[in-house]
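Asks: A predicted structure for the sequence below; I have some questions about it.
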Amino acid sequence: MRPVKLLFLLLLGTYFLGSAQTFDSKQVGVELDNDLYASVKNDRYYTNGITLFYAYLNQKQSPTLLKKTTEFRLAQYIYTPRTRLANAIKDNDRPFAGYLFGEANQTFFMANNSVYQGAVQLGYVGPNSYAEEMQNGLHDAFSLRHVEGWQNQIKNTFALQTQFRFSQKFFPNGTTPHFDVHFQGQATLGTVQTGLNSGFFARIGLKNLQPIAHSNFYSGGVLGTTKTEELYFFIHPSLQYQAYDATVQGSLFGTQSPVELDLIRWRWHTAVGIKYRYNHFNCHYTFFYRSKEVNHPVNTGYYYGSIGLTYSFR
């Protein structure tokens, strides 16, 4: 019986130790995007993305600032035309492109239920992103045919990108514990993308919603008490104005790529998903729809899915 008693004491000690850890200040996570997460028949345009991140809670607080977080991200995005056989220029209704970057951002959660976030990204669009190698490796792993036409991809261009995001809760005194609505606006400026995005998101809770400063809605950027459970659906429609996109139009610096196309300036975005949190663990699934982005007769809107998992710790 001694081994059983020892195991019981170890489990009991672990439980009370975990109970004493009432505050998480760090978080690590991964987000995986792929069009196959939304449809087994859909493999086009934004076709794969992977993001690794680490975030921590800053100590500075004030009566108006509830929480400040700092986050670092490493990500790669892959874009392809609608057809897997795109050696001919005419078959490229969207340029092949990859974007590899590192990001640092800070998020400020205010007492009035507003959120401010600023981010800077450094990296590369083009062959230096290793998008072709990543896609071929994934296809080899699942015995899928390689996509042909990567020789037509956007040429190398250095990425220096900035982003600012703001959100504000609507009707702070009029929503229920299971429902709230927030405005969100975003501006991007840089050598990869420049544009504006504006819309709203609504959370529909199966349990009481956490305040946005303590919720997992901003994945990887919200940390706090460990004794928390969240489960809610959300919808996030928005309208985007595209001024520039290097993955479609090529470099700002005069380097000509084999395929460069014009943008559709105004686009509609919709995200619908579910997020769950239990103490240290967070997970989500999101379905994204993006309307037509490229001025090409064959190009259409597209959709993809995103899966995320994070773990918070002291």
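Replies: Looks like it arrived, so ask away. Residues are numbered from 1 along each chain as shown.
Asks: From here on, just use CA atoms for contacts and neighbour counts.
Replies: OK.
Asks: what's the offset of the lengthiest helix in the chain from the middle of its chain?
Replies: Among the elements of the chain assigned as helix by DSSP state H, the one spanning the most residues is helix 2-20. Chain-centre distance of helix 2-20: 38 Å, with C-alpha atoms, centre = their mean, to the nearest Å.
Asks: Now the element after that helix, going C-ward?
Replies: strand 26-34 (DSSP states H and E).
Asks: Tell me which other helices or strands that next one touches.
Replies: strand 45-58, strand 302-313 (3 or more C-alpha pairs under 8 Å, 6 or more residues apart in numbering; DSSP states H and E).
Asks: Save these as CSV, and put in distance to G123 and mean neighbour count too.
Replies: CSV is the format used below for the helices and strands packed on strand 26-34 (distance: least, C-alpha to C-alpha, whole Å; neighbours: other C-alpha atoms under 10 Å):
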stretch, distance to G123, mean neighbour count
strand 45-58, 14, 21
strand 302-313, 22, 21
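Asks: this is the comparison structure:
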Amino acid sequence: MFGAGVMRFFTVNQMFKLVIGLSVFFCFFPSLNCEAQVSEFAINSDNDAYLFINQDQYYTNGISFNYRHLRNDRALKRNQVKQIWSLSLGHKLYNAYNGFSEVALMDRPFTAYLYLRGGQSRFYKNESVLNMAVETGLYGKGAFGEPLQKAFHNLFGFYHISGWDYQLNNNFVLDVKVNYHRLFWRNKKRTVDLQIGTKISAGLNQNYVGVGPIIRMGKINPLYRSAYHSSRLNAGAGKVEKERYFYYKPVLFYRVYDASIQGGMLLHDKGPMVFDIKPWMFSQQVGFTYAKNRITIDAHLQFNTKEVESDATAHQYGAITVGYML
């Protein structure tokens, strides 16, 4: 519900203050070069309560902590501008149509997903971006979805949680993810541009292919110095120009498997409540990004068509990301 979303927001806010405090401390630590800005910490929070429509369902909450580091220029090939390594730790919560669903009315499995992802992004002079990542994680009781959600609701007096007795069984997953983006067009004033993006995931968790354009409008930087691709990290002494832009990102997905809905791919007993997926899904993001000096702030809304072969409806949620460069 909305109250749960507000509570989670303040939790994220408190953690962000901690990260900023540590970042400022490290920035004044003599052994680090603050002029270079070669590392970045970021916190991302997803929640359907950010739409202010009194909704608490499906992908209901997510949080991730992200660290990025710029690789030494001497390791680059001639056609590359930079390489950035990344590490993310995250947690996601999934409900049925709400957190007190009766079995007969459940339209999506209850489950949680705890994951760790490591990746590398390569940025090229022709403004193409290749991102490769490996993600491993755990679904089921080992991901602590039930105790976390119940503790939140009990602490703040929200509605009683039920439905976790029917969550997915424990399941380890491992995926390989590849994203590729290429600049297609930009106007001379550098206020509007168009990218074409491709997303591929293969493994035991998410299997899909997605393709779509990205439109940015505002004050924008090249793709290898833009907050959109988390590429503002800079090894030189000069500062990267500030950015403020709106963006629209529609993606058409063809999906083969989704372990958050269908359960463990290799498990015989996947759990008491599993469903098939809709193979075709259309996703839309509408957002705004502001980045200046060391700070990056992004907020967007996500709208997905129906994902589950059940009575489940289309789903939407909001996301907020705050990053700080060292």
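Replies: Happy to help now that I have it. Since we're looking at a predicted model, the values are computed, not measured.
Asks: Once they're superposed, what TM-score comes out?
Replies: Once superposed, chain against chain, the TM-score is 0.88 (TM-score structural alignment, normalised by the length of structure 1); 291 aligned residues with a C-alpha RMSD of 1.9 Å.
Asks: Nearest to P3 of structure 1 among the helices and strands packed on strand 26-34 of structure 1 would be which one?
Replies: Among those, the nearest to P3 of structure 1 by C-alpha to C-alpha is strand 302-313 (29.5 Å).
Asks: List of residues touching the closest one?
Replies: Residues outside strand 302-313 of structure 1 that contact it (C-alpha atoms under 8 Å, 6 or more residues apart in numbering) are 24-39, 44-47, 220, 223, 280-292.
Asks: try stretch 278-292 of structure 2
Replies: Counting by C-alpha under 8 Å, 6+ apart, 227-228, 241-256, 296-309 sit against stretch 278-292 of structure 2.
Asks: Now the buried members of the residues you listed.
Replies: Neighbour-count burial (16 or more other C-alpha atoms under 10 Å) is assigned, among those, to 227-228, 242-255, 296-304, 306-308.
Asks: got a list of what the residue nearest to the spatial centre of structure 2 touches?
Replies: With distances taken as C-alpha atoms, centre = their mean, the residue of structure 2 nearest its centroid is N44 (6.8 Å). Neighbour list for N44 of structure 2: G62, I63, S64, F65, N66, A319, I320, T321, V322 [criterion: C-alpha under 8 Å, 6+ apart].
Asks: How about the aligned partner of it in structure 1, nearest residue that isn't a chain neighbour?
Replies: Taking TM-score structural alignment, the alignment pairs N44 of structure 2 with E31 from structure 1. In space, and not counting its chain neighbours, E31 of structure 1 is closest to G308: 4.3 Å by C-alpha to C-alpha, 6 or more residues apart in numbering.
Asks: ditto for D91 of structure 1
Replies: Nearest residue to D91 of structure 1, sequence neighbours excluded (C-alpha to C-alpha, 6+ apart): T83, at 7.3 Å.
Asks: What count of nearby residues applies to the one you found?
Replies: The tally of other residues near T83 of structure 1 (other C-alpha atoms under 10 Å) stands at 17.
Asks: what's near enough to touch the corresponding residue of structure 2 for it?
Replies: For T83 of structure 1, the aligned position in structure 2 is N98, judged by TM-score structural alignment. Residues in contact with N98 of structure 2 (C-alpha under 8 Å, 6+ apart) are Q55, D56, Q57, Y58.
Asks: Quick check, the third one in contact with A96.
Replies: Yes. With contact taken as C-alpha atoms under 8 Å, Q57 of structure 2 and A96 are classed as touching, separated by 5.7 Å.
Asks: So which elements touch the helix or strand where Q14 of structure 2 lies?
Replies: In this structure, Q14 of structure 2 sits in helix 2-27 according to DSSP H and E. Applying 3+ C-alpha pairs under 8 Å, 6+ apart, one finds that helix 2-27 of structure 2 contacts strand 39-47, helix 145-156, strand 315-325.
Asks: Make TSV from the ones you listed and add distance to N13 of structure 2 to it.
Replies: Formatted as TSV, the helices and strands packed on helix 2-27 of structure 2 follow (distance: least, C-alpha to C-alpha, whole Å):
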stretch	distance to N13 of structure 2
strand 39-47	9
helix 145-156	16
strand 315-325	10
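Asks: Wait, a strand at R122 of structure 2?
Replies: Yes. Counting by DSSP: H, G, I helix; E, B strand; the rest coil, R122 of structure 2 falls inside a strand.
Asks: Could you check which residue of structure 1 pairs with it?
Replies: Using TM-score structural alignment, R122 of structure 2 sits opposite F108 in structure 1.
Asks: which residues does its match contact?
Replies: Counting by C-alpha under 8 Å, 6+ apart, F108 of structure 1 makes contact with L65, L66, K67, K68, T69, V115, Y116, Q117.
Asks: And it, how far from N156 of structure 1?
Replies: 34 Å (C-alpha to C-alpha, to the nearest Å).
Asks: go on, Y54 of structure 1?
Replies: As judged by C-alpha to C-alpha, Y54 of structure 1 and N156 of structure 1 stand 28 Å apart.
Asks: the helices in the stretch 151-300 of structure 2, which residues?
Replies: Ranges of helices within the stretch 151-300 of structure 2 are 259-262, based on DSSP state H, counting those that start in this stretch.
Asks: Could you count how many residues lie near A49 of structure 2?
Replies: A49 of structure 2 has 25 nearby residues by other C-alpha under 10 Å.
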